[in-house]
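J.: Please work out how this folds:
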Amino acid sequence: MTGYGKAVLQLPTKKVTIEIKSLNSKNLDLNVRIPSYYKEKELAVRKKLASSLVRGKVDFSIYVEMTADETSTTVNKTVVKQYIEQLRNTILLASNDDVELLKMAIRMPDALSTEREELDENEWDLINENIDIAIKEIVQYRVDEAASLEIDFKERITNINTYLEEVKALDNDRVENVKTRLKKAIDDLKVDTDENRFEQELIYYLEKLDINEEKVRLANHLDYFLQTLASEDSNGKKLGFIVQEMGREINTTGSKANYAPMQKAVIQMKNELEQIKEQILNVL
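T.: Presented below is the predicted three-dimensional model:
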């Protein structure tokens, strides 16, 4: 959900710049900064952004730069003169130090007055049109990024599927390896064993290490991820849930593997899944 949109509007007396920035987030976290004389429109702006952007940490800003020769800020001459006289009497400066006194006086309360600008509805209509332009830009930015993410997701799902096939191919060798190690451990003890009882215990042990269910469920999750990715609905949270289930099956397979070559394949699957997790929050 990272993105950026910008629109610039030149009005007769001012230049208005509209910026929208978005970062990853599970929910919509909206921060709006606009001049005080547009504050009454803030709620409408928030609704517009929420309906268009859905999720993400969104910063929306309207910057106004005055371009007219006249300014709405004026100097209160009478107040400033009084400040200068009071300062001169307080610190006993000579009359030729009025420049320094003026610097001090101009920073005092009420030295400057600003005429409050009222909201012009016609002006706001133009600004609102440019807000729509900025929103279209950030939405297009997200669409372009989503296209590259889709390619990346498909590639990593394919890689996980490849490692899953490797796990399946190693499963028979793993079982034989477990049997051999257990048999060797018994032989090293140099005690007589009941072969039937040993076989029963071995079967029980191997059942605890069986990963057939995990392999089937993981394969189903991989297919379901691709199906959901291809749907037209907003499905970022759903993809996140599927990724959690994939991680659960991969972790269980790793804990049951008990065989170094298989554990290496599991680590590779985990690596690919972590890459997906980092980007999944960027999907609406």
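
J.: rest of the way, CA atoms for contacts and neighbours
T.: OK.

J.: and the lengthiest helix in the chain, what other elements does it pack with?
T.: Ranked by residue count and defined by DSSP state H, the top helix of the chain is helix 121-189. Under the contact criterion of 3 or more CA pairs under 8 Å, 6 or more residues apart in numbering; DSSP states H and E, helix 121-189 touches strand 3-10, strand 14-23, helix 42-53, helix 212-230, helix 260-280.

J.: To compare against the first, here's the next sequence to fold:
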Amino acid sequence: MPLSGMTGFGRAEGAAGDWSWAVEARSVNGRNLEVRFRGPPGFEGLDRAAREAAQSRFARGQVNVGVQARRAESAADVRVNQEVLERYLALGAPLLAAGKAGPPSLDGLLALRGVIEAAEPADDPQAQAELEAAVALSVGAALEALAASRREEGLALTAVLIGLTDRIEALVGEAAALAEGQPAAIKERFERRMIELAGEAVSPDKIASEAAALAVKADVREELDRLKAHVDAARGHIAADGPQGRRLDFLTQEFMREANTLCSKSALGALTTVGLELKATIEQFREQVQNVE
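T.: You can find the predicted model right below:
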């Protein structure tokens, strides 16, 4: 499976009986996997289903799952409050007897506040369990859509990371070519400095010996070899199956450690320039890796 990102969105809708619902799943970057569920009263059992479904699909990221459910109103859902209705009729009876008001109409009575009220649905555990199971399927569908969205982001990230890896490899090659000139540059600089301080009396052998010691300290071949190995490792992680974000994040730290050492050992302005550009490219690589699952 190619790289996956950690940002995305998924939505699914469903209906059963007189219920309809919509599920939305969103995710953003996160160091670990964190799942949050929000649903209407009576659907608390979906929290576990949402967490298990998310854990089976994702390894990292902050995942938010929200459920909105609505029960359609019908004639069976309402009733006439006889007590309230009779109270209204009793209050109006004196006015009718005095001829101050006409007989009330049915629609007028039913429109009075409190006469029509919602009836509490019968408590049916089996029906509620079947409803939650149906909604859980939509939760799974929304999370699957979220996973597809994250995979799309992963495809875009893959292209960017491959391009940055190629750029790092090219800069390492430039650094290697420039580093070959470091011993001669160090020797020339040291010889010039010694002549300025001691004049022509300084021994050529002494200059050669000291310059060689300085060149050994400034040798960057090990750093360049490790950078080349890291490039190969990066390509391997980018092409590998499964979540690779943590591995790439660690590899980025190793990239930067070698680049810092390369710059500190540089005795050439051109090599330092390449080293700084290498560090900037590695930083771009690191920023993109933060989005990889």
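
J.: picking that back up, orientation of the longest helix of the first structure relative to helix 260-280 in degrees?
T.: 170 degrees (axes from the mean of the first three to the mean of the last three CA atoms, to 10 degrees).

J.: Flag every buried residue along whichever helix or strand comes after helix 121-189 of the first structure.
T.: Counting by DSSP states H and E, the next helix or strand C-terminal to helix 121-189 of the first structure is helix 195-208. Residues of helix 195-208 of the first structure classed as buried: Leu202 (neighbour count, 16 or more other CA atoms under 10 Å).

J.: can you name the residues of the second structure that helix 195-208 of the first structure overlays?
T.: Alignment note (TM-score structural alignment): helix 195-208 of the first structure is matched to residues 204-217 of the second structure.

J.: Then stretch 35-43 of the first structure?
T.: Under TM-score structural alignment, the alignment places stretch 35-43 of the first structure onto residues 40-48 of the second structure.

J.: hmm, who's touching the matching stretch?
T.: With contact meaning CA atoms under 8 Å, 6 or more residues apart in numbering, stretch 40-48 of the second structure is reached by Phe37, Arg38, Gly39, Val67, Gln68, Ala69, Glu132, Ala136.

J.: Ser203 of the second structure and Ile238 of the second structure: what is the separation?
T.: Between Ser203 of the second structure and Ile238 of the second structure the distance is 55 Å, computed by CA to CA, to the nearest Å.

J.: Neighbour count: the two, which is higher?
T.: Ile238 (23 against 13; other CA atoms under 10 Å).

J.: gap between that one and Thr281 of the second structure?
T.: Ile238 of the second structure sits 17 Å away from Thr281 of the second structure when distances are taken as CA to CA.

J.: for Asp107 of the second structure, same thing?
T.: From Asp107 of the second structure over to Thr281 of the second structure the distance is 76 Å, taken as CA to CA.

J.: Which one's more surrounded, those two?
T.: Thr281 (18 against 8).

J.: how near is that one to Ala175 of the second structure?
T.: In this structure, Thr281 of the second structure and Ala175 of the second structure are separated by 14 Å, where distance is defined by CA to CA.

J.: Map Asn251 of the first structure onto the second structure.
T.: Match for Asn251 of the first structure (TM-score structural alignment): Asn260.

J.: typed the wrong thing, it's Asn24 of the first structure
T.: Here Asn24 of the first structure is matched to Asn29 in the second structure, going by TM-score structural alignment.

J.: Any chance of the helices and strands packed on helix 121-189 of the first structure in TSV with distance to Val191 of the first structure as columns?
T.: Formatted as TSV, the entries for those read as follows, by distance: least, CA to CA, whole Å:
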stretch	distance to Val191 of the first structure
strand 3-10	70
strand 14-23	65
helix 42-53	71
helix 212-230	34
helix 260-280	29
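
J.: Relative to Val143 of the first structure, which of those is closest?
T.: Of all these, it is strand 3-10 that lies closest to Val143 of the first structure, at 9.4 Å by CA to CA.

J.: Quick check: buried residues in the closest one?
T.: In terms of neighbour count (16+ other CA under 10 Å), strand 3-10 of the first structure has its buried residues at Gly3, Tyr4, Gly5, Lys6, Ala7, Val8, Leu9.

J.: circling back to that earlier point, settle this for me: the match of Asn24 of the first structure is touching Gln290, isn't it.
T.: Yes. Between Asn29 of the second structure and Gln290 a contact is recorded at 7.5 Å, counting by CA atoms under 8 Å.

J.: for the closest residue to Ala175 of the second structure other than its chain neighbours, what are its contacts?
T.: For Ala175 of the second structure, ignoring the flanking residues on the chain, the nearest one in space by CA to CA, 6 or more residues apart in numbering is Leu271 at 5.9 Å. Residues touching Leu271 of the second structure, when contacts are defined by CA under 8 Å, 6+ apart, comprise Ala175, Leu178, Ala179, Cys263.

J.: switch to 7 Å and redo it
T.: Neighbour list for Leu271 of the second structure: Ala175, Leu178, Ala179 [criterion: CA atoms under 7 Å, 6 or more residues apart in numbering].

J.: swap in Glu274 of the first structure?
T.: With contacts defined as CA under 7 Å, 6+ apart, Glu274 of the first structure is in contact with no residue.

J.: which position in the second structure aligns with it?
T.: Residue correspondence, TM-score structural alignment: Glu274 of the first structure in this structure matches Glu283 in the second structure.

J.: Now do that match against Val289 of the second structure, distance only.
T.: Counting by CA to CA, the gap between Glu283 of the second structure and Val289 of the second structure amounts to 10 Å.

J.: now the angle from the strand or helix carrying the match of Asn251 of the first structure to helix 221-239?
T.: Applying DSSP H and E as the criterion places Asn260 of the second structure in helix 245-265. With the same axes, to 10 degrees defining the directions, helix 245-265 of the second structure sits at 160 degrees from helix 221-239.
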